[in-house]
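Novice: Here is the input, now give the coordinates:
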Amino acid sequence: MTEISIKYKELSESDYRLAVRCAPCLVYDKKEPFLPQAIGISLFYDTQRPASLLFYHIRNNLSFKQRLKDYIEAWVMTLYHTLMNDRKTDPKPFALYKFYNNRPQPVLMTIRDKWKKNKAEKVIEYAIYYSSDIVHIYDLEHVWVYLNKDDEIIGVKGTRHGVIMTLYGSASKIKYQKKHPIVYCTPGKHSNIVDPKQLNRRILERACGYNYVGKDGVYDVQFFNDKIWKKVREFDPGKEKIREVYRKHYTFKPTFKMTKYMIPTRKLMKPWYDLMEEIPDRIIKYLKAEVLPYV
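Specialist: Here you go, the predicted structure:
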């Protein structure tokens, strides 16, 4: 695996109890075919870049041009979500405020509360592993829950296609299900939002439809080295065959009825670095069980 220089704290059982108590309540479409298979837990006490979100790691082999391209794409995606998802649902569409509030935020420990910026005492990271999303095999989404010194929730962040978003504008706006902050996961794609009204139905129906399902094959996992890729690709039948399997078995039309609730349990949780080491074998297991028998 890629070596990452980062401060890392071993998790105790009390840490896991806290992670279970503060875990987000994940809400899915009634017909969602892919649910979390494991959740990598990390606990942060100071500002650092998440090891599980390599989008924000400046790797030595990236040129300045590629780094700039990555950040431009992140900003474009942020602006896209602001204009397309919020324009029709926000009664006060402050586009510039939304763009500022939801801009890419690679640094942990600070959470925005309207125009203020609060510092958390600790942050729990939930790296949510899915065997697949509707377009590609392997999907990793993130939720960060921000706590004060009394371990009370003061904010929630999540990822949308690799971009970190502040999900709630302030702590007072956080919605809860059985004391767990609610995070809605878009049908088939699992991006994190806080209101079903933000769902872009046209785009999601297209993504879950015949022409798009499975089209990307096995996703480009950034922290896989050549040796790991060689091992995985022994079982990879290729994009076209994966696409055929997904067209036959996974094409669906989202109902946009977000009624499938899931509160992560201790059984799903493990340290992020343990989960990271398991991911190649998890992908192979999925290919052998859910793809290769139908090729």
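Novice: CA only for contacts and neighbour counts going forward, please
Specialist: Will do.
Novice: how close does Lys69 sit to Phe55?
Specialist: Using C-alpha to C-alpha, to the nearest Å, we find Lys69 at a distance of 12 Å from Phe55.
Novice: to compare against the first, here's another:
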Amino acid sequence: MPSAKDRLSGEERRLAAAYAPGLLFDRNEPFYPVRFGVTVLREDGASPSFPRRLKVSRPDVAAVVEYAIYYDYDIQHLYDLEHVWVYIGSNGEVADVEASFHGKYLKGLLRGRTNLSNTRTSLYVQPGKHALSPLPEVFELLPGFAACTQEAAGADGLIYGDCFRGLLASDEATDQKVRRYLQTCRFTPSGVYRIWEYAHRDDLFVSWNELFAEIPVRVRKELERL
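Specialist: The predicted structure follows:
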């Protein structure tokens, strides 16, 4: 279990809630985040949960809040980890935003910062897959956008990040179990997106170390349940 020093400080928790991005989900979305693993970086360094380095030593940046957003399920697999990075300026303003998109990341602010309200950026969540974009039209340009929520539901079984190798493992029987379940979750995106309110939910925000410890436990419990 993570020690007390691994938990979010009061200031980190305040920043996490204040800058939490506004997430817009399709009306028919079956899966929502179960935890946000938060890391606040005040100097250049590697992300603890995504393969990239974060540059904080910029004239317009005082800190970066990384949100590692964990879902028990993507419509195609068990385990899903998405990310948002909010760059905070020296006066507390939002200097920049980036968001994960199928293993890469996109800029999160539109030209003119029209999707920013005070300290909260609005981002759309791809139905079922949970990639993030300030423009929902991007999702429909992806090959397999429709198939992934229908006949391809559950296609990938159990997946997990490299950091969980040795802690999690899969085989064909496990993958089949996940596929059977996710086939029962098939849906058709409505194209209508609604904001999901969560910034007030203190229980959702933990440190990355706490989330790292929790994820294997959650995965095993889901496999027992299926």
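Novice: where does the TM-score land?
Specialist: Superposed pair, TM-score by TM-score structural alignment, normalised by the length of the second structure: 0.87. Supporting alignment: 220 aligned residues with a C-alpha RMSD of 2.4 Å.
Novice: Show me which of Lys69 and Phe55 of the first structure is the more surrounded one.
Specialist: Using other C-alpha atoms under 10 Å as the criterion, Lys69 of the first structure and Phe55 rank with Phe55 on top: 18 against 11.
Novice: Now the more buried one. Nearest residue, chain neighbours left out?
Specialist: Nearest non-adjacent residue to Phe55 of the first structure, counting by C-alpha to C-alpha, 6 or more residues apart in numbering: Gly162, 6.6 Å away.
Novice: show me what contacts that neighbour?
Specialist: By C-alpha atoms under 8 Å, 6 or more residues apart in numbering, the residues touching Gly162 of the first structure are Leu53, Phe55, Ala74, Glu141.
Novice: cool, and Cys25 of the first structure?
Specialist: Tyr176, Gln177, His180, Pro181, Ile182, Val183, Tyr261, Met262, Ile263, Pro264.
Novice: against the second structure, where does the lengthiest helix in the first structure fall?
Specialist: As assigned by DSSP state H, the longest helix anywhere in the first structure is helix 64-85. With TM-score structural alignment applied, helix 64-85 of the first structure matches no range in the second structure.
Novice: Tell me how far the following helix or strand past that helix lies from the chain's centre.
Specialist: Next along the chain after helix 64-85 of the first structure, taking DSSP states H and E as the criterion, comes helix 95-101. For helix 95-101 of the first structure, the separation from the chain centroid amounts to 21 Å (computed by C-alpha atoms, centre = their mean, to the nearest Å).
Novice: ok, now stretch 42-49 of the first structure?
Specialist: 17 Å.
Novice: what's the answer for stretch 234-251 of the first structure, then?
Specialist: The answer for stretch 234-251 of the first structure is 23 Å, by C-alpha atoms, centre = their mean.
Novice: who does the lengthiest helix in the second structure touch, helix- and strand-wise?
Specialist: In the second structure, taking DSSP H as the definition, the longest helix is helix 208-225. Here helix 208-225 of the second structure touches strand 35-41, strand 63-74, helix 172-183, going by 3 or more C-alpha pairs under 8 Å, 6 or more residues apart in numbering; DSSP states H and E.
Novice: Tell me how far the residue positioned nearest the centre of the first structure lies from Ile72 of the first structure.
Specialist: By C-alpha atoms, centre = their mean, the first structure has its centre lying nearest to Glu141, at 1.5 Å. Separation of Glu141 of the first structure from Ile72 of the first structure (C-alpha to C-alpha): 20 Å.
Novice: for Lys260 of the first structure, same thing?
Specialist: For Lys260 of the first structure, the distance to Ile72 of the first structure equals 35 Å [C-alpha to C-alpha].
Novice: Flag every buried residue along stretch 34-53 of the second structure.
Specialist: For stretch 34-53 of the second structure, burial by neighbour count (16 or more other C-alpha atoms under 10 Å) applies to Arg35, Phe36, Gly37, Val38, Thr39, Val40, Leu41, Arg42, Ser47, Pro48, Ser49, Phe50.
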